[in-house]
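*Asks:* With the sequence up front, the predicted model follows.
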Amino acid sequence: MKLKPLKENKNIFIDERGKLYTKNLVPGKVVYEEKLVKYNNEEYREWITNRSKLAAAIKKNIGEVPINKGDKILYLGIASGTTASHISDIIDKNGIIFGVDVSSRILRDLVPILYDRSNIIGILADADKPWEYLHIVTKVDLIYQDVAQPHQVKIFIRNIEYYLKNKGYGFLAVKARSIDVSKDPREIFKEVRRELEDYGLKIIKEVRLEPYHIDHAMFLVQNK
């Protein structure tokens, strides 16, 4: 098996079958039963598309993946750390992820990952109240949000106001059924686009995440 870096991000890799990988920051350790492979004396973790909305977005040609070594990331809705662990691989030991989640039970599941990965900080807080973690979180290069709330766009924008650098990026994973189960997801995604543009964000790309995640879309935006 051969791996080659993606042209959109040289720290994400792809094999001949189109499967995605990141170089394992903690060799020998898995996070969610993903496959480990060796290539050129380095260990890589398979990035499973139906377990990670960011991996699905990459497979659906979101294009640019503006996550780099040394970046500071605010991750809203970090949950058990599946996607965050791959971002952790990409940003390497000099980067940092501020991982926010409102559920203490879910954060307990994250604790073993925090022991292994010193570049992730778990924060028990409500992403709807970004002022609550001002004493921990600095200005960041990118905000990644995966939060199942009806007002998830407002949460995203509120955190951008507090934490995103000028010209910084954001990934917003939109769960249409969490916003309004009675509406056509296509209409919801149009409304989300309008809301982001009305705030003044530049929308770089929007992709639907089917077949990996039904009624989901990913928006890649940039702070003007």
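*Replies:* Thanks, I have it. Note that the structure is predicted; figures quoted are calculated from it, not measured.
*Asks:* contacts and neighbour counts: CA atoms only from here.
*Replies:* OK.
*Asks:* Quick one: the helices in the chain, in order.
*Replies:* With DSSP state H as the criterion, the chain has helices at 53-59, 82-91, 104-116, 152-163, 176-179, 185-199.
*Asks:* I'd say Gly70 and Ile96 touch.
*Replies:* Yes - taking contacts as CA atoms under 8 Å, Gly70 lies within contact range of Ile96: 7.2 Å.
*Asks:* Tell me who's in contact with the residue nearest to Lys38 when sequence neighbours are not counted.
*Replies:* If the residues on either side of it in the chain are set aside, Lys38 comes closest to Tyr44, at 6.2 Å by CA to CA, 6 or more residues apart in numbering. Residues in contact with Tyr44 (CA atoms under 8 Å, 6 or more residues apart in numbering) are 21-24, 36-38.
*Asks:* okay, now the one to match up with it:
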Amino acid sequence: MSDGLPDGVERRPFDGRERLATRGSPVYGEPTDGDWRAWDASRSKLGAMLSRGLDTGLTGGEPVLYLGAAAGTTVSHVADFAGPTYAVEFAPRPTRDLLDAAAPRSNLFPLLKDAREPASYAHVVEPVDAIVQDVATRGQAEVALRNRRFLADDGRLLLAVKARSEDVVADPGDVFERVLEDLRSGYEVLATERLTPTHEDHLAVVATPRTE
């Protein structure tokens, strides 16, 4: 791991500027340079976390559970450098695009499931070293708490809290505090950072399971 990035993720020049990149088949029209493809941090909360230098704990090669995979923009990059990558998405339409992203990636496993109901995929998902969560729903802390069962004791939760999904009218700062308070019942929060301006009203959270 160099520059705080997992093995398999590099900063490389695209279109005259340095950007994150992974090796893999392109998914969303991103620029490519040989086997490398640019990771657009403006379309990826995890990409934004890595671009900002947050210590995510990701090293490369580890098993990952991704909650809220959508059409595969970010989770395809994760699968490029991680080990087995379980991609949970609730909506059928983006899942069809997710299947296309998974086709050239033998380690990417799309699951048409509800992240609020981890029992529905517990028979498929092995223990993981990281959970990446990017779900647009109320109760985002509860989703993280319910999926804690899959996370290794020294693993990392990488959560992008969407304030407007919790409460469309409340001040985002107040929303973030409430979510963090709920999250601390099962996790130790290691770091937080707002993702403005690339992702308005989003808070990046790095946490690890509480073991006491």
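*Replies:* Noted; the coordinates are in hand. In this text the structure is predicted, and so the values were computed from the model without any measurement.
*Asks:* Compare Gly70 and Ile96 of the first structure (neighbour count), which wins?
*Replies:* Remark: of Gly70 of the first structure and Ile96, Ile96 carries more neighbours, 22 against 16, as counted by other CA atoms under 10 Å.
*Asks:* What does the more buried one correspond to in the second structure?
*Replies:* Mapped onto the second structure by TM-score structural alignment, Ile96 of the first structure lines up with Pro84.
*Asks:* Its match and Val64 of the second structure: what is the separation?
*Replies:* Using CA to CA, to the nearest Å, Pro84 of the second structure is found at 6 Å from Val64 of the second structure.
*Asks:* And for Pro110 of the second structure?
*Replies:* Here the criterion is CA to CA. By it, Pro110 of the second structure lies 12 Å from Val64 of the second structure.
*Asks:* Find residues that contact each of those two.
*Replies:* Both Pro110 of the second structure and Val64 are in contact with Tyr86, where contact means CA under 8 Å, 6+ apart.
*Asks:* counterpart of the residue nearest to Lys38 of the first structure in the second structure?
*Replies:* By TM-score structural alignment, Tyr44 of the first structure lines up with Trp36 in the second structure.
*Asks:* Name the residue closest to the centre of the second structure, please.
*Replies:* Val132 (3.2 Å; CA atoms, centre = their mean).
*Asks:* Please look at that residue and Tyr66 and confirm they touch.
*Replies:* Yes - contact criterion CA under 8 Å: Val132 of the second structure and Tyr66 qualify, at 4.7 Å.
*Asks:* if we can go back for a sec, where's the aligned residue in the first structure for the residue nearest to the centre of the second structure relative to Glu16 of the first structure, distance?
*Replies:* Aligned counterpart of Val132 of the second structure in the first structure: Tyr144 (TM-score structural alignment). Counting by CA to CA, the gap from Tyr144 of the first structure to Glu16 of the first structure is 28 Å.
*Asks:* And for Ile97 of the first structure?
*Replies:* 30 Å.
*Asks:* if you count what's nearby, which of these two comes out ahead?
*Replies:* Between Ile97 of the first structure and Glu16, counted using other CA under 10 Å, the more crowded position is Ile97 (26 against 10).
*Asks:* show me the contacts for Asp35 of the second structure.
*Replies:* Residues near Asp35 of the second structure by CA under 8 Å, 6+ apart: 23-25.
*Asks:* how many neighbours does His151 of the first structure have?
*Replies:* 13.
*Asks:* should've said Arg177 of the first structure
*Replies:* 18.
*Asks:* I figured it was touching His213, is that so?
*Replies:* No - using CA under 8 Å, Arg177 of the first structure is not in contact with His213; the gap is 11.8 Å.
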